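Next comes the sequence, and after it the predicted model I'd like to discuss.
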Amino acid sequence: MRRAVPAVRRGTGPDVGPRLPLGGATLLSVLIASALVAAGCGTEPTPHATATCGTHQTQRDAQRAKDTVDADGDGVYCESLPCPCDGTPDDGRRSRSRSAAAAPTSGSSTTAGPDGGRSDATPPLGDGAGGVDEDPAGCTVVPRTVDIGISGTRYPEVRRHWERAIREGQPRVLTVRRAGAAVRRTELLRGIPTRPGEDRDEYPPAMARDRVSASVAYVDAAQNRGAGTVQGVKLRRYCSGQRFRVVWY
């Protein structure tokens, strides 16, 4: 006599929820969606650099082409190339004229000694497009301390000097003060001899202090002028009164 086998309901049970039949149309939809995801459809393509900074003659050329690597991700390409330069992208904040910029405040600094220096032929770091003592047209002041990225691997001598100056008491957070920068710089470097192949580097820069005294050190001329170009491009968008700090990367 054959024993009756109890019927088993497929697709149900204590550990298995109800299962829906997977029809041909549903299966086809799943396969198509998987193929689209694998192919990257519906997503933005990742940009790749197609050139190097050496491809371009000036920073403006590289900025307009946007075909190189932006090392610090700030939107400014090939910052070490010579000017003419293009400014940094607008951050959406309303510009203020320099007459509306915050008034500079006094800061402390130490007097340069005979072991320092920077080339008289080099303009102060961060000078404006209208001249070393003038703010550039359309500049802005934002209510925060902005970070200015400069490559410490490309300009190691400048980095060592600035970090040493900060350890010795110079301020880390600076304020743009373009008015009178040329006079402060000339007075600071008076009597400090020049050296072939080296510049007399200042910290704080003349355009970021309100008095003559500052730390001065001899550094490689190419490094000093390259770092100066980078900082000048990145500060061009900001008026006097803007607080900033240099972040080395």
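Now that the structure is in, tell me what you want to look at.

CA atoms for contacts and neighbours, from now on please.
Noted.

Now the closest residue to Val146 other than its chain neighbours: which helix or strand?
Closest residue to Val146 apart from its sequence neighbours, by CA to CA, 6 or more residues apart in numbering: Phe244 at 4.6 Å. Phe244 belongs to strand 243-248 when assigned by DSSP states H and E.

Check which helix or strand Val158 maps to.
Val158 belongs to helix 156-167 when elements are defined using DSSP H and E.

That helix versus strand 243-248: what angle between them?
130 degrees (axes from the mean of the first three to the mean of the last three CA atoms, to 10 degrees).

what packs against the next helix or strand after helix 156-167?
Once helix 156-167 ends, the next helix or strand along the chain (criterion: DSSP H and E) is strand 174-175. Helices and strands touching strand 174-175, as assessed by 3 or more CA pairs under 8 Å, 6 or more residues apart in numbering; DSSP states H and E, comprise strand 243-248.

just to revisit the earlier point, and the helix holding Val158, what other elements does it pack with?
Using 3+ CA pairs under 8 Å, 6+ apart, helix 156-167 is in contact with strand 198-203, strand 215-220, helix 221-235.

on that earlier part again, ok, how many other residues are close to the residue nearest to Val146?
19 (other CA atoms under 10 Å).

so how far is Gln223 from it?
Per CA to CA, to the nearest Å, Phe244 is found 21 Å from Gln223.

Repeat that for Ala65.
Taken as CA to CA, the span from Ala65 to Gln223 is 25 Å.

The structure to be compared is supplied as follows:
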Amino acid sequence: MKIFLINKKNKKGNVFSMWWFVMAVLVAAVIYIMVNMFFQSPIDIRDLEVNSLINHVADCIYYAGQFNNNINFVPKNSLEKQDSTLENNPVSNNLKIDKEFLIKNCNLNLYDENYPKENQYFIQVNIYELKTVSNSLDYEDNLLVSYIAGNEILKDYCDLQLQKNFYPSANALEEVKYEDNIYKTLPFCKNKKFYASTRQIMSDNSRNEYIVEIIGGIKKLNENVKI
């Protein structure tokens, strides 16, 4: 009788041990598959990077209700007045893009040691004068200032993507499917626009009003995209 009970307990113990062994193998297999999938499919964080870059430049251009003191609304070769304040400078039609302002005045370091031969970042700032025309706001034809820094080759990609709403946000990568996922092998671009005004009130109780547009682009395909 005692021998029978012992054998019965041993059988239950063997079944119990085998069940735990199978469960352990399944859990280990699931963990292995998940880890393998994670490392084979890099996470695209360029959306976060370009947001950080744009926000940094935005604070440099306009902060606490004031424009950066070094901003000049007239190109260097068009200055006719000693006074270079925003309110007193006329708008020039001979606008030239300033490629030094952002690096010098916004504490930008766009160099990446992982890409010593090609700059992976692009940033552009456009400042427009905001005018009311026929009870509607118009600014696109009133460009006053344009600054660029980084890899200018990315500008063409950004112009194309933003014009066609190619992928304005990270969510669009899931919503829009292109053949062979070609869109993933292109630089990631994003833009931001915000309203700005000068604190000084004019003689007619109005303020000078502006639209600031910032366009940022990041390439960095090796870390973020599986090609």
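Looks like it arrived, so ask away. Being a predicted model, the structure only gives us computed values, none of them experimental.

Once they're superposed, tell me the TM-score.
In this superposition the chains share a TM-score of 0.30, using TM-score structural alignment, normalised by the length of structure 2; 110 aligned residues with a CA RMSD of 5.3 Å.

Please spell out which residues along the helix holding Val158 of structure 1 are buried.
Of the residues in helix 156-167 of structure 1, 156-159, 161-162, 165-166 count as buried by neighbour count, 16 or more other CA atoms under 10 Å.

Could you export the residues you listed to CSV, including columns for distance to Thr26 of structure 1?
Output for the buried residues of helix 156-167 of structure 1, formatted as CSV (distance: CA to CA, whole Å):
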residue, distance to Thr26 of structure 1
Pro156, 61
Glu157, 65
Val158, 64
Arg159, 62
His161, 67
Trp162, 65
Ala165, 69
Ile166, 66
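
Tell me the one among the residues you listed nearest to Gly228 of structure 1.
Nearest to Gly228 of structure 1 among the buried residues of helix 156-167 of structure 1, counting by CA to CA, is Val158 at 9.6 Å.

for structure 2, longest strand please?
Ranked by number of residues, the top strand in structure 2 under DSSP state E is strand 188-201.

who's in contact with that one?
By CA atoms under 8 Å, 6 or more residues apart in numbering, the residues outside strand 188-201 of structure 2 that reach it are 46-47, 50-51, 54, 62, 65-67, 157-158, 161-162, 167-169, 207-219.

Among those residues, the buried ones, what's the ChimeraX command?
For the buried members of the contacts of strand 188-201 of structure 2, the matching ChimeraX selection, counting by 16+ other CA under 10 Å, is:
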select :46,47,50,51,54,62,67,157,158,161,167,168,208,209,210,211,212,213,214,215,216,217,218,219
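
Which of the contacts of strand 188-201 of structure 2 fall within strands?
Under the assignment DSSP E, those contribute 62, 66-67, 207-218 to strands.

Pull up the gap between Thr229 of structure 1 and Val246 of structure 1, please.
13 Å.

With Gly232 of structure 1 instead?
Per CA to CA, Gly232 of structure 1 is found 12 Å from Val246 of structure 1.

Of these two, give the one with the bigger neighbour count.
For Gly232 of structure 1 versus Val246, neighbours defined as other CA under 10 Å are more numerous around Gly232 (22 against 16).

list the buried ones in the longest helix anywhere in structure 2?
The longest helix of structure 2 (DSSP state H) is helix 2-40. Going by neighbour count (16+ other CA under 10 Å), nothing in helix 2-40 of structure 2 comes out as buried.

now the helices and strands packed on helix 156-167 of structure 1 in a markdown table, with distance to Asp147 of structure 1?
As requested, these are arranged in a markdown table below (distance: least, CA to CA, whole Å):
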| stretch | distance to Asp147 of structure 1 |
| --- | --- |
| strand 198-203 | 16 |
| strand 215-220 | 21 |
| helix 221-235 | 9 |
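
out of the ones you listed, nearest to Ala182 of structure 1?
Comparing these by CA to CA, strand 198-203 comes nearest, at 12.5 Å.

The residue nearest to Val146 of structure 1 and Glu198 of structure 1: what is the separation?
For Phe244 of structure 1 relative to Glu198 of structure 1 (CA to CA), the value is 26 Å.

One more: Glu187 of structure 1?
19 Å.

Between these two, which has more neighbouring residues?
Applying other CA under 10 Å to Glu187 of structure 1 and Glu198 shows that Glu198 carries more neighbours, namely 18 against 12.

Isn't that one up against Val219?
Yes: in this structure, Glu198 of structure 1 is within contact of Val219 by CA atoms under 8 Å, at 5.4 Å.

State the number of residues packed around Asp199 of structure 1.
Residues lying near Asp199 of structure 1 (other CA under 10 Å) number 25.

With Leu221 of structure 2 instead?
Leu221 of structure 2 has 18 neighbouring residues, counting by other CA under 10 Å.

Who are the contact partners of Lys11 of structure 2?
Residues counted as contacts of Lys11 of structure 2 (CA under 8 Å, 6+ apart): none.

gap between it and Leu48 of structure 2?
Distance of Lys11 of structure 2 to Leu48 of structure 2, computed by CA to CA: 57 Å.
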